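In: Everything below, folded, please.
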Amino acid sequence: MPGSDEELGQTGEMPDGSAPGPEGSSGGFWARAQAVIAAVGGAVGAVAGVVGLVFLLVPGLQPEAAKGIELVDSDVDREENIRADFTTPDSPPGRINMRASMLSVTLRNTSDDPVLVTDAVFHFSSAEELKCTSGAGGTELRAQYNIKVPNQGGTSFSVKRKMKYTVPPHRQERVAFSLGPEVEWSGNLPYIYTFDVALHADDDVRIDVPEATMIVTPDLLESYLENARRAATEGLSIPEPGCIRKEAEAVRKVVAEAKRPSPELREFSAELTRIAQRI
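Out: Okay, the predicted model is just below:
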């Protein structure tokens, strides 16, 4: 009978003339498997070729490489005491110590190379001095904050701070900035700053830090509040009670509208509101 075990053993061939496969398998199966593998390999190669051609013809479709540095977090909160240098016309240079909020920025470098942060641009949408003067005046102080803000009212100006801050490969680093007036007088009134920050790195990456609102400086805040308390309890005309009430409402509105108010600003507003209610 054609195809019997006896006939196969004598000829060593399959009935269709092909050689037998390994024991327990047929030549037809292996032939089909090899054909499938060859077909899959050809299809993969064709797809890769088409994708490469598309990226070549349309460069905008290519995936962007990792930019290396990114913003992880930022906050406006109290830090360790700020030690600021100052000079006066009639005394040698000294130091002032105060506990105040700082703008803190945490950066992450996900690349294999270090990234250099070259500058920080602070854009101030508002820099307003409080209004209710107590009539005090005094010696000039020049405070050396990280960011020295010009003593100018109005809106929309920028302050650029050069930096040479390197974020190592695959590391997370934190940098903080203290803000204050470029020139202080002992009779200065507190300033309220609303600003955002753009950090620039040497790989042409720009990192935008969200808007924050701060009031500076702590020593000025306490003097201002003490004068307001005396006006409320002793009936003084300077500062004017009506001015204090208007100021309390204005500061309360700033806090309500601020995206990220500093702790000092919230506390100052709450205390000034309590004082105004007693006048």
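In: Could you use CA atoms for every contact and neighbour count after this?
Out: Fine.
In: which non-adjacent residue is nearest the residue nearest the centre of the chain?
Out: Centroid-nearest residue in the chain: V209, 3.8 Å away (criterion: C-alpha atoms, centre = their mean). Closest residue to V209 apart from its sequence neighbours, by C-alpha to C-alpha, 6 or more residues apart in numbering: V197 at 5.1 Å.
In: Kindly report the same for T213.
Out: Once flanking residues are discounted, T213 sits nearest to T194: 4.3 Å by C-alpha to C-alpha, 6+ apart.
In: Quick check: the gap between that neighbour and M214.
Out: Remark: distance between T194 and M214 (C-alpha to C-alpha, to the nearest Å) = 7 Å.
In: surely V159 meets D119?
Out: No. V159 is beyond contact range of D119, at 10.5 Å (criterion: C-alpha atoms under 8 Å).
In: Of these two, which one has the most company?
Out: The residue with more neighbours, out of V159 and D119, is D119; 17 against 14, by other C-alpha atoms under 10 Å.
In: I'd like the next helix or strand past the helix or strand containing that one.
Out: Under the criterion of DSSP states H and E, D119 resides in strand 115-129. The helix or strand immediately downstream of strand 115-129 is strand 140-141, counting by DSSP H and E.
In: so what secondary structure elements neighbour the helix or strand hosting V47?
Out: Using DSSP H and E, V47 maps to helix 27-57. Applying 3 or more C-alpha pairs under 8 Å, 6 or more residues apart in numbering; DSSP states H and E, we find helix 27-57 packed against no helix or strand.
In: all helices for this structure, in order.
Out: Remark: helices assigned in the chain by DSSP state H are 5-11, 27-57, 218-234, 241-257, 263-278.
In: this one next, for a side-by-side:
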Amino acid sequence: MPGQQGDGPAEDQDKPFLRKPQGVISVAAGVVAILVAILGVVFDFFPGVRPEPEPPKLELSDVDVAREQDIAADWTLGDQPQSTMTDWTSSLLSISLRNRSDDEVLVTDATFEFSEVTKLGCPYGAGGSVINARYDFKVPDGFTAPSATPRPVKYEVPAHSTERIAFTVGPEVDRDGSLPMVYTFTVTLSADDKSRLTTAPVVLMNPHHTEAVLQAADSAMRSGTGFATPACVKQQARKARELVESTALVSPELVEYSEELNKLVALPSPQ
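Out: Next up, the predicted model:
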């Protein structure tokens, strides 16, 4: 008599359970489940037996902010475009990566996580020029921290080598009369070997306009003249000192700027 629908082929109806395909599958699944449970118990009681995942191939070797780099910058004076500058100085964040493995590693992403963006200085006047420097990471007007922003990158680190990757950071638009900008942030690099490497906090300064700010601060502290006021200079000198002391990785431009502001604060007040 033919088997009813769902009972399997007629020739399987009289076979013992373990000789039926579904029986073999059920037993195999049960054996696998038992083995998984046993391994779990063994790993709980003998954690040293648990297989360790393969460590990432890439590691952070060094981070520094002691370098500068000249980059290109487009600028206009009034409404007239000018020749592109090639010597626009930028502070540089430099990250050294070490690959100890036998395989090349590709860095694929860099996430900039800003905790603070600071305008540092007192007013000093304005002009008609507008600069659009070609920074690797451009911070737009109105940018507020905290904020994390990923950027795709493509950087290869050969096997058994140490390579350096560097970034320039600055304002998207730099107008005459702008104040120096200071950025406090970390960078997390992601690679195709599943590495995620995060720097210590960095304080990087856009060094432009510092000379104009210091000249205005000097006039304010010596004679009480100009756009800046002694009270503003004292406040900004204190803020600069706090930023310098906030972390170990501070750009030398900010250290020098802070020292100059605080020297001016020490001058006798104008009568």
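In: Once they're superposed, tell me the TM-score.
Out: Remark: TM-score between the superposed chains equals 0.76 [TM-score structural alignment, normalised by the length of structure 2]; 225 aligned residues with a C-alpha RMSD of 2.3 Å.
In: thinking again about what came up before, who's more crowded, T194 and M214 of structure 1?
Out: It is M214, of T194 of structure 1 and M214, that has more neighbours when counted by other C-alpha under 10 Å, with 28 against 24.
In: so what's the more buried one up against?
Out: Contact analysis of M214 of structure 1 by C-alpha atoms under 8 Å, 6 or more residues apart in numbering lists 101, 192-194, 261-262, 264-265.
In: now swap in A217 of structure 2 and tell me
Out: Contacts of A217 of structure 2 (C-alpha under 8 Å, 6+ apart): 122, 228-230, 233, 261, 264.
In: Same list, the residues you listed, but as CSV with distance to S26 of structure 2 please.
Out: Shown next, in CSV, are the contacts of A217 of structure 2 (distance: C-alpha to C-alpha, whole Å):
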residue, distance to S26 of structure 2
C122, 78
A228, 84
T229, 85
P230, 85
V233, 80
L261, 79
L264, 84
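In: nearest to R164 of structure 2, of the residues you listed?
Out: Nearest to R164 of structure 2 among those: L261, at 33.4 Å, using C-alpha to C-alpha.
In: From R134 of structure 2, how far off is that closest one?
Out: Look at L261 of structure 2 and R134 of structure 2: by C-alpha to C-alpha, they are 29 Å apart.
In: out of those two, which sits in the busier spot?
Out: Applying other C-alpha under 10 Å to L261 of structure 2 and R134 shows that L261 carries more neighbours, namely 23 against 19.
In: quick one: the closest residue to the more buried one other than its chain neighbours from E259 of structure 2, how far?
Out: Excluding its sequence neighbours, the residue lying closest to L261 of structure 2 (C-alpha to C-alpha, 6+ apart) is A237, at 5.2 Å. In this view, A237 of structure 2 and E259 of structure 2 are 8 Å apart by C-alpha to C-alpha.
In: Ok, P55 of structure 2 next?
Out: Counting by C-alpha to C-alpha, the gap from P55 of structure 2 to E259 of structure 2 is 44 Å.
In: So which of the two has more stuff around it?
Out: E259 (15 against 9).
In: Determine which residue in structure 1 is aligned with the more buried one, please.
Out: The alignment partner of E259 of structure 2 in structure 1, by TM-score structural alignment, is A270.
In: and if you look at L214 of structure 2?
Out: The alignment partner of L214 of structure 2 in structure 1, by TM-score structural alignment, is L225.
In: residues contacting the residue nearest to its match when sequence neighbours are not counted?
Out: Excluding the flanking residues, the one nearest L225 of structure 1 by C-alpha to C-alpha, 6+ apart is L272, at 6.8 Å. For L272 of structure 1, the contacting residues are 225, 228, 244, 248, by C-alpha under 8 Å, 6+ apart.
In: And the nearest residue to N81 of structure 1 once chain neighbours are set aside, how far from V105 of structure 1?
Out: Distances taken as C-alpha to C-alpha, 6+ apart put R99 closest to N81 of structure 1, at 4.2 Å, once the chain neighbours are dropped. Counting by C-alpha to C-alpha, the gap from R99 of structure 1 to V105 of structure 1 is 18 Å.
In: what's the answer for D112 of structure 1, then?
Out: D112 of structure 1 sits 21 Å away from V105 of structure 1, going by C-alpha to C-alpha.
In: Repeat that for V254 of structure 1.
Out: 23 Å.
In: R196 of structure 2 matches what in structure 1?
Out: Using TM-score structural alignment, R196 of structure 2 sits opposite R206 in structure 1.
In: quick one: contacts for the closest residue to that match other than its chain neighbours?
Out: Spatial nearest neighbour of R206 of structure 1, chain neighbours left out: H200 (4.8 Å); criterion: C-alpha to C-alpha, 6+ apart. Listed by C-alpha under 8 Å, 6+ apart, the contact partners of H200 of structure 1 are 117-120, 206-207.
In: R245 of structure 1 too?
Out: Counting by C-alpha under 8 Å, 6+ apart, R245 of structure 1 touches 273, 276-277, 279.
In: gap between V115 of structure 1 and S262 of structure 1?
Out: Relative to S262 of structure 1, and taking C-alpha to C-alpha, V115 of structure 1 is found at 30 Å.
In: of R99 and V105 of structure 1, who's got more company?
Out: V105 (18 against 14).
In: Not counting sequence-adjacent ones, nearest residue to the more buried one?
Out: In space, and not counting its chain neighbours, V105 of structure 1 is closest to S74: 4.4 Å by C-alpha to C-alpha, 6+ apart.
In: tell me the contacts of the aligned residue in structure 2 for that neighbour?
Out: When structure 2 is aligned by TM-score structural alignment, S74 of structure 1 is paired with V63. Shown in contact with V63 of structure 2 (C-alpha under 8 Å, 6+ apart): 93-96, 199.
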